[in-house]
Structures are given as structure tokens and as C-alpha cells.
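Enquirer: Please work out how this folds:
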Amino acid sequence: MVKTPVSPTRKVSKVEGIKESSNFLREPLATQLLEDSTHFTEDAVQILKFHGSYQQDNRDNRVKGQEKDYQFMLRTRNPGGFIPAQLYSTLDRLSDDYGNHTLRVTTRQGFQVHGIVKKDLKSAIAAIVKSMGSTMGACGDLNRNVMAPPAPFKNRPEYQYAWEYADKIADLLRPQTEAYYEIWLDGEKIISAEEAPEVTAARQKNGTGTIFSETEEPIYGEHYMPRKFKCSVTVPGDNSIDLYTHDVSLVVMTDETGELQGFNILAGGGMGRTHNKEETFPRLADPLGYVAKEDVYDFMKAIVATQRDYGDRHQRRHARMKYLLEDWGLDKFRAKVEEYFGKALDPFKPLPEWKYQDYLGWHEQGDGKLFLGISVENGRVKDEGSLQLKTALKKITEQYSLPMRLTANHNIIFYEIEPKHKAGINTILASCGIVSDPEKIDPLTRYSMACPALPTCGLAIAESERVLPGIIERIRALLNQLGLESEEIVIRMTGCPNGCARPYMAELGFVGSAPGMYQIWLGGDPNQTQLAQPYIEKLPDREIESFLEPLLMYFKQEKIEGESFGQFCSRVGFEALRAFADSYIPETPKKPRRIRKNEHRVSIPDEMFTRLKEASTEAKRPMNHIVQEALEAYFGQKQSD
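Expert: Predicted coordinates for the structure are as follows:
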């Protein structure tokens, strides 16, 4: 018996109504695109996201009494981070013709072009599609860019399988509405690559309630997903794509001859949260089970249908699949997926330990050719001062016509490089001030990430991309001062709690909580297998050194061999960190300096100290912050009296 998918009948959010009345992502976007205006209405903006664009305004250019400086960000959808040379050349040109003269590599292996105005949107999207690219599904309530390890190992079949199935799963879950081509290409449907026949057949297959019949969107229906849905495909041991942070991660499993057998499945990861909303939280994916290769499409439809039909469509902040899995529990969630799947999942198979890889520098790809990983600080491709990265990438692309793979740490890999071209590429990089040897990059910078934040992201509370380089310099100076020059710490920063740069997996995470203030997360590990925890709610950026110094000194004194800073914080626990910090007396500096306010000492009774310590632990805040608030309240009251 063919089952019918569950339609949303409970109370739903306003966005659900906008999707339902959009005629499969057409209106009011199509109508408003023809209007002579600088921006779209809120309803149209919600539909625009599905087409790969966000409406933004540059807060640096706001003038009281004048209209906002409206502009648009375009994001590419390119499974596995694949960018052909033709597409990169087009994106580079668009960034100059229509954008702000920069490109940005995202943490989901895509490119973003910022600064486009409304009247140029159609031309920009059409150019991307005609250059073997797409923006459809890069944003919105559907499957986002499917990630895969960027390493182009031609002699390791598991890596080739990861790329193959990232493409096929992206095709399976690609929106089927014709709206994208109607709006941006006047109905001209350009197909850059034919879809595999088994993917087409799998999309139409029903019987367990996974698809809607006789509709433009057989998998999504007219309501699409409750929120964004993120997938990845990787190989055992390779955690270059932060596999624990996705809604669904597939791990390629091969036999001793390298033949694909099936996939281990992890489910329920996600980073987004909201400050002061305890019902929102980051979560690591759980091992769910194993599926044979011939069943992978049916499984993906089953897990998508589970989230589609049972995810929270009322509270958008509670709508990600991680909350459904957390609310139901792993066993109930697995049972519902198996109901849609039509059979039980096999047990999860053993895996080696996960290791983070960034693939920077020169490598052999296994077939006689080379690949080169280039570090892109915070993902921003630009020309600035002596560093002419944008120029370098343009020259390499024009001269050698090389394909790219973007990485999850917003770096770039050129591959299919003939060995005879290595010297020429190195010459271009050197002439543009670009370092090709990763050992010459400060590891604090090499392993850091920041989201764009201000001035264009509408969700940003604090700075991120623009301030992280300076903060890293300060942390580097502190490490050197304390004799910790060789330490590598994974640092990530976001301007809001949505977690686009995945700060909750960092050893040291900065999450914007107010202008110039950050929530601090500690305890992740270098291989991104452990969730960090919140340590301080609001740390002013000017106090970063005084906050970190006692923690780093404790780390120096008590770490065990091979232990990273994040692992140390997790092992000793936050209570021990706070106790050490409260009793810490800064070392005598090598050069005279002005005494900071928070270096003065005031004695209080033992009983009061015990109460203060308990309050600090409960609130997860330093004692001196609580004392300062109490004193400010006291003197404020005295002044009013």
C-alpha cells in the first residue's frame, strides 16, 4: 500500500504560510524582481533565500533619515566544493562588475559574492548558471550544499566515492520546481551535467510515504523543510568536513579491494542556537546505523521525510532535526526513519579515530599530478596591501585553467596540476605575497575561522571577520610571553550565536553576545570530535588577555604530554579553571606596564567568598564580573539617594 506523507496540520510559523502561497518558490519574488525598487519585501526575501541569496544592508553606510544601503549576497551550491575554472573566472568577474571586489569561501565549501544591488541580481545569477554553477538551494529550508573531503586523491577510491555520492545526494535532494529557471533565465533550463538514472528513479519511487505524487516537489512538497538541512559524505578517519555538525553525515565504507559496500550514518548534528534560550543548543551527531550502497537513496529520502513531516514548523529556532532527535531520543527517531525506509538499519560499523586535515601546501594526488592547498584567512579572497590573493588566483586560473575544491575551513585547493607547472604557480604566489608553505603560517591563523558578521550580516551582534586577525595577534603575543610559543589552538569566532563558523567545536570559541563582547566557549579538541561548553557569558574584547593568561598558565603547568589546550580545559573541568584563575597572580612582566583595574586585590570574609564562588559556578561567570556588577549597583543606588 502506498502511504501518503504527513502534511503540516498543527500551528505553524508565518514562514510556512509564505512557502505554501509561493507557488513553489515563485511569488512574490518574480513580481517584485520586475519592480523598480532597491529591495524586496519580507515575504519575497524569504523566498529569495531558496534561490541562493540574502538581502542585506551595509550598516557601515547607514545614515539617519535615509534608506538602508540595500545589497545582496549570492551563495553558490557546489557539492564537494567543486568549482570548475570557468565558474571561478565568472565569480571573480562578477565580484568586480557587481560586487564589492572580494569573494568569500564559506565554511560549507561554497563561494559568496557580496555587495550586489537588486537590479544586477538577475544578470549575476544567469552568468553563474551559464558557467556550470548554481545558487539554487544554497540557502533556504531545504538541503544545503552537500560537503565532502576536498582532497583529490585519485589512488584512494574511497575519496572518489565521497565525491560521487555528494553529487548524487545533492541531485536527489535538489528542488525540482522550475521557478529558478523561469525567474533568472527566462525559462531557459541549462543543465551542466546529466543526472544519474538511478537518482531520477529513486526520486520518484514511493511506497513508504516519502514522496508527494503529482506535484512539482515530490520530496519536499509545497512546504519544503521546517528549516535548513545539511549533509556531508566523508571517508573513515577524515574529519576535514566537521562531520559531527551536520543533520546527516555518511561515511563511505569499502571492502579490502576498495569496492564500495555502503555507508555508516550519523544524524542529528547542528550548531545554531539563540542566546538566553535554553531550549536551543549546539549538538553533535549520533551514530544511527549502516545502509548498503543500493539502499542509500531510499535511506536519504526516509530521513528527509522524517524531519519534513515531524520537525517543528511552529518555532523556527526549534526546527532543526537535532531537536527532533533530542526530543524523541535516538531509538524512537531510528524507528521512525526505518518506518519510512521500509526496513531496519544495520548496526553502525567500527571506524578509526577521526583526524582533522586541511590539505594545505603541495601534495601528490596519486596519478602523477599534484594539488595545492592555499590558506585563505577567514575565507576572504581579496587584494589588500602586499597580499594580492585575488590577483594570484585569477592569474593561476587564467594561465593553467585548473579546477578548485573549496574546503570546510574556507581554504582553496587547486588540483590536476602538471608537475612542470609547479614552479610557475609558486612564482605567481610569491609575486603576490602569498605563502604556499603551510609551516610558515602561524597555526593560530591556520586553524582559525570567523564568520563575515558586520557590516552586512543582519544577525550579527558583534564583529567577527574584521577583528579576529587582531585578536589572534594579541593571543599570539600572550602565548609568546608565557613561553607557549609552540602551542596550536583552534580558535573560531562568530558575530552571533547561529554558529556559522562552528565555534562550538573550537578549543577557544568567541560568540558575539553584545557589541564588543563575546560569550566564551572552551573544551573542543583539534580534531573537532568534542563539543565545547560555555565558560563566560559576556567578555569585553579588551579583557581577552587578562582572561586567558591564568588559563594558559594553568595549562602550561598542568598539561599532560600531547594534550591540547581544549583537551586540557575539558579534562580538568571548569570549576578547576575558575579556582586557578581566581587565585592567580600575574607574572611580573618583562617591561613596565600600567596596572589594569582588575589586578587590584580586595579581601572579603571566607563565608562571603564561598557564596561568591558558588554564584560564579552557577552563573558560569568570573567572580570579578559579579563583584563589579554588585559595586556598580551599590554606587548607583548611593548616587540616586
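Enquirer: going forward, measure contacts and count neighbours with C-alpha atoms only.
Expert: OK.
Enquirer: helix or strand for His101, which one?
Expert: Using DSSP states H and E, His101 sits within no helix or strand.
Enquirer: What about it, how many residues nearby?
Expert: 18 (other C-alpha atoms under 10 Å).
Enquirer: ok, now the one 4 residues further on?
Expert: The burial count assigned to Val105 is 26, neighbours taken as other C-alpha under 10 Å.
Enquirer: same question, Tyr297
Expert: 22.
Enquirer: list the contacts for the closest residue to it other than its chain neighbours?
Expert: Closest residue in space to Tyr297, ignoring its immediate chain neighbours: Ala202 at 6.3 Å, by C-alpha to C-alpha, 6 or more residues apart in numbering. By C-alpha atoms under 8 Å, 6 or more residues apart in numbering, Ala202 lies in contact with 172, 297-298.
Enquirer: how about this one, so we can line them up?
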Amino acid sequence: MTFATPTKKTPGVVAPGSSDVETFKDDSDYLRGSLVESFANPLTGAITEADTQLIKFHGAYQQDDRDQRLRRQEKKLEPAYSFMIRMRMPGGELTADQWKKIDEISNTYGNETIKLSSRQAVQFHGIIKFDLKKSIQMMDEALLDSIAGCGDVNRNVMCTPDPSLSKANEEVYAYAKTISEHLMPSSRAYHEIWLDEGKGEGRELVIGGEEEIEPLYGKHYLPRKFKIGIAIPPYNDSDVYINDIGLIAIVENDKLLGFNVAVGGGLGMTFGRDDTMPRLASEIGFCTPDQVLDVCAEIMMIQRDYGNRQDRKLSRFKYTIDKYGLEWFSEELHNRLGYSLDAVRPAVFTTTADQYGWHKDRHGKWHLLLHVEHGRIRDTKQLQQKTALLQIAEKNLCGFRLTANQNMLLHGIKTADKKKIEKILEQNGQYADGRELSGMRRNSIACVSMNTCPLGMAEAERYLPTLITKLEPILEKHGLLQDEIKIRMTGCPNGCGRSVMAEIGLIGKSLGRYNMYLGGDHQGLRLNTLYRENIDEATILELLDGLFEDYAANREASESFGDFAIRQAWVAPTENRIGYFSLAS
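Expert: Got it, this is the predicted structure:
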């Protein structure tokens, strides 16, 4: 196979044909742009086109309420603009005091809900322009921030959420924080604009007599977003191979030996463009704990220097890897590091699922993993989950950690406090053991999509609970109600809900219509494959009824639904699975 000749970006220069976003970054004075002026403009709820790109680096997206869009157009009103802000919180860790502050922000400035993302971050929705600064300042009071929550930089670093399982887990969890801090942008724009830090204070970093404000990123940052995740076998609850860099912790006798390094994962694609595709990361070697920061930084900087800055549909790291080849990439990394990575170590994953219910940790305390439907924490008539979590935080009964499956882990609980937590939960409509949930509901993920995401083509978070409710009688009919069948739904093909990793993946094509994908696995090692295109709810229910009947009657012992779909040749197994691109022997 022949590969393209690598073309390195010239530092500090916008190449001919670069996207508009590259020009916006070039003109931004290191992410400042005209954000101060945009947010001071009283005549509109929106900000300028350039600033809508720059605000992402500060952790926010400009959105509008699509439910109101047509009605407001008819009245000749501008869209109902608001902002979503996403916090940076490596590994999803929060104290009880921080959770109380998050609850307060959601009530004071947001839409009174809290969204747990599929990358272990909190998102606030519905914040109007003139409240965004106040929201960020309230976050800062609790030592929280949204720096690099979005934008063309390294995003929130994921990790298996429960460090209490072993001593090694605690050590691995700390690396999520360390890597996040190491790869943070150096620009003080966030602190100046939102926290009123003195203009220019601490801004200049002088190296070799020249001002260098961003030693890792440079003036134009990365071509697109960059994601890092850490997993600790046998649990792959962070879906480690979907990341630009996946780190697989190698632990022996409760000692962290280091990490297998996988590169080039990413799930987004664009309908109608065959040159875009999801890709799982390729394992390229093993590094020791003292090498991991340099390895991550140098990999990210290779993408900085060689990534596509002309076509943002092709600018993720996976396309750089596939354009130039793993052999070239491995040699480039070796040259930058000054050493080669060791051979990949054996590692076995068994599940991507969260482990619900009560579990005792090595310190004699307890943790409790609670289901949060598609990450949306709110109060409804049936379930007052937001109230329950606030009451638990107010009593300071535990710490809080978010999972990559959009659920909540309460940890560090004393034995004497278990009953207190169970009582609070049950008074507000939730059982600690999740007894009221089907296996499919426990294993479901959905992105936000309507009504705020501008990319959504169909409903996801607001619709999947209803679809599952209609599927549960079918599952029960076939004796599958408690089977762990993974279903995920996204409103578009950008991959935020990781639908292409599910046993049943539904990706929105238009309002009420979805593509159905089958054949993902339980370990997070295989993408699924298109089964039916552009189908409505009635067709989804009819198709799955027949497939569930076949599965219940003909599966082998312990055979998962996704594996059965491959064996029955409902779909062909994708070549893009772990091992196919790997350099490991």
C-alpha cells in the first residue's frame, strides 16, 4: 500500500485553502477574538461567526431552541439563542460541595437540568448570553472550569471512574488529571475574559528570546478536537479505542507497569461522503508511566503539524493516520521521543458496561453506581433524581464521579451511611439496585440532539426512552427483558452517543427516521455495520421483534446479541476492529 507524502504545517502561517476556522484562530490573539465585545452587545442574543468558533475553546457552544425556531421566524424574531457550557473534569471527579454548586448553577442560570456527557463531563444547557460569565465565575468559586471543554484542543481526559477498586486504579486515575493539565492551552484568555484576570498578566512565555504563548499548540492550535481515554482491564467502560489516544493500563500484582498506546480512534462520519468513516484506534506499543506525558504530547503535536486544515470533515487524527500510514507515524513518533515504544502487552477486556449497585472498596467503604437515563439529571413526577443527589451532597455522604455511560457513581460511603443514601433515593423514586430497569435500558446511551444541538437530524435523548418502553414488551415476550443488550442512539452521524459501537445502533437521518446498525460487541473491540437505512419507528419495532425471536431461539450459551448478529450473517463483521490496523505482534 502506498501512502501520501507527509506535509508539515508551517508554524504561524495560514496555508492557502485553509478553512475559515483557521483564519478565525489566526486572528484571535490566542483565543480572545472579539468575545468581550460580542458578550457586551445588548442588541442580540448571539455572538459573531468567528466568536462562535472561539467560544468553543472556552468550553461553550452557541445554540438555539429548535422547537421555537419556525415560530420565531414567522414573527420575524431572531432565534432563541442560548449557550451550552461543558466543564473540564478529568475522569469525571467531583466533591459533594462541587455537586451542590453545579446544582445551583443549573437552577440559577441553566434550564434546571444537569447533563452528564458520554465523556464524563457536566454540561449546562439554556444559559443566555448575558449569564454565561456569571455561570463561569460561579464554577470558579468551586474550583471548576470549562477550559478546553470544546474546541481544537485536547478535550476532557476519560478514565475508568472507580479508583477505589485497587491501589493501581487510584494511580491510573491520577494520570487522567495529570495528562489533562499537561495538555492544557497556555493562553490566559479564559481567565482574562471570564474571571477578570489583569490583561496580559502571566501571558508571555519567552523561549529563546521570542514570545511563545502556546508551546504545545502554537498559534493555530490543532486541526480539530483531540480526545484521550484511559481504561483498566477487564473494564472498558471508557470505550478506550474510540479516542485519538487510548491508554490501556497494564497492571500486575496491583502494580501499574505502564500503558499500551493506541492511536487514531474516532467515531464521526458524514452521510454522503465515502471518504469519512468511524475508526477504532490502532495499538502501536507500550510505554512506562514516566513516559506517558511525553508520549501523549508528542502524538498530539504530530497531529498539530500534519493534520488536515483545509477540510474539517477530514481533519481528525484518524485521517492523518490513514493518510500517511502507521509505519510512518511510528517512525515520526520515535524520532520525536528519541526512543521506540516497547511491544504491546497482553490485555483482555470483558465489558464496556457499568457495574450497577453496591460494591465494597479496598478501604472498607462502599460505592454505588446509579442509572441516569441518558445522562439527564432532573426532577420529574416519577423520579426526583436531581433532588435526591442534592440531598446526598448536602449531607456530605460521599463523593461523586461520572461514568462514560452517562451514569453516576457515588463513592467513599461509610457502612453506616448506606441506609441513609438508600432512603433518600427511594423517597425520591429511585432504587439503589436498579431493579426497575430492563437490561436494554441499563445499557442505553443517547446524545442530546433535539432541541438544542444544531447538527441533530432526528431526536435522540428525548426519544430513546420512549422507544425502549415500546421494545420492552417485545423483549419480555422473547424472555430477553434482563439481557444486557446495548442500544445507542444519536441524532446525526457525528458519534457523540457512540452509536456505531452498539449492538443496536440508531443514527438519525431525518425527523422520525434512522439508520440501524448491528454487530457491535460487549468489549468495545468492534464497530457495528449498517443493517437497514432510513427506517421509521414501526419498521424498527417490526425488525427487532423478528431478530429478538431468532436470538432467543438459536443463541449459544453466553452469546451476546452482537456476536449472534455476526454469526447469523445479519451483517458482515467490519474490518475496522481492534487488531486489524495494529502494529502489535
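Enquirer: Work out the TM-score between the chains.
Expert: Overall, the chain-to-chain superposition scores 0.91 on the TM-score scale (TM-score structural alignment, normalised by the length of structure 2); 554 aligned residues with a C-alpha RMSD of 2.1 Å.
Enquirer: Out of the contacts of Ala202 of structure 1, list just those in helices.
Expert: 172, 297-298 (DSSP state H).
Enquirer: Including distance to Glu164 of structure 1, could those go into TSV?
Expert: TSV is the format used below for those (distance: C-alpha to C-alpha, whole Å):
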residue	distance to Glu164 of structure 1
Leu172	12
Tyr297	13
Asp298	17
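Enquirer: Not counting residues beside it along the chain, what's closest to the most centrally placed residue in structure 2?
Expert: By C-alpha atoms, centre = their mean, structure 2 has its centre lying nearest to Arg119, at 2.8 Å. Distance criterion C-alpha to C-alpha, 6+ apart; nearest residue to Arg119 of structure 2, sequence neighbours excluded, is Ala404 at 5.2 Å.
Enquirer: Then Ile47 of structure 2?
Expert: Nearest non-adjacent residue to Ile47 of structure 2, counting by C-alpha to C-alpha, 6+ apart: Ser38, 5.1 Å away.
Enquirer: just checking, what residue in structure 1 corresponds to that neighbour?
Expert: Aligning on TM-score structural alignment places Ser38 of structure 2 opposite Gln32 in structure 1.
Enquirer: Which helix or strand contains that match?
Expert: helix 29-33.
Enquirer: Outside of that helix itself, which residues are in contact with it?
Expert: 40, 44-45, 47-48, 118, 183.
Enquirer: Whichever of those residues end up buried, select them in PyMOL.
Expert: Provided next is the PyMOL selection string for whichever of the contacts of helix 29-33 of structure 1 are buried by 16 or more other C-alpha atoms under 10 Å:
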select buried, resi 40+44+45+47+48+118+183
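Enquirer: Need the contacts of helix 29-33 of structure 1 in CSV (columns: distance to Phe510 of structure 1).
Expert: What follows is these, written out as CSV (distance: C-alpha to C-alpha, whole Å):
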residue, distance to Phe510 of structure 1
Phe40, 33
Ala44, 33
Val45, 29
Ile47, 31
Leu48, 30
Lys118, 33
Ile183, 40
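Enquirer: what residues are up against Met321 of structure 1?
Expert: 229, 247, 268-269, 307, 311 are the contacts of Met321 of structure 1 under C-alpha under 8 Å, 6+ apart.
Enquirer: cool, and Leu250 of structure 1?
Expert: Neighbouring residues of Leu250 of structure 1 by C-alpha under 8 Å, 6+ apart: 231-234, 263-266.
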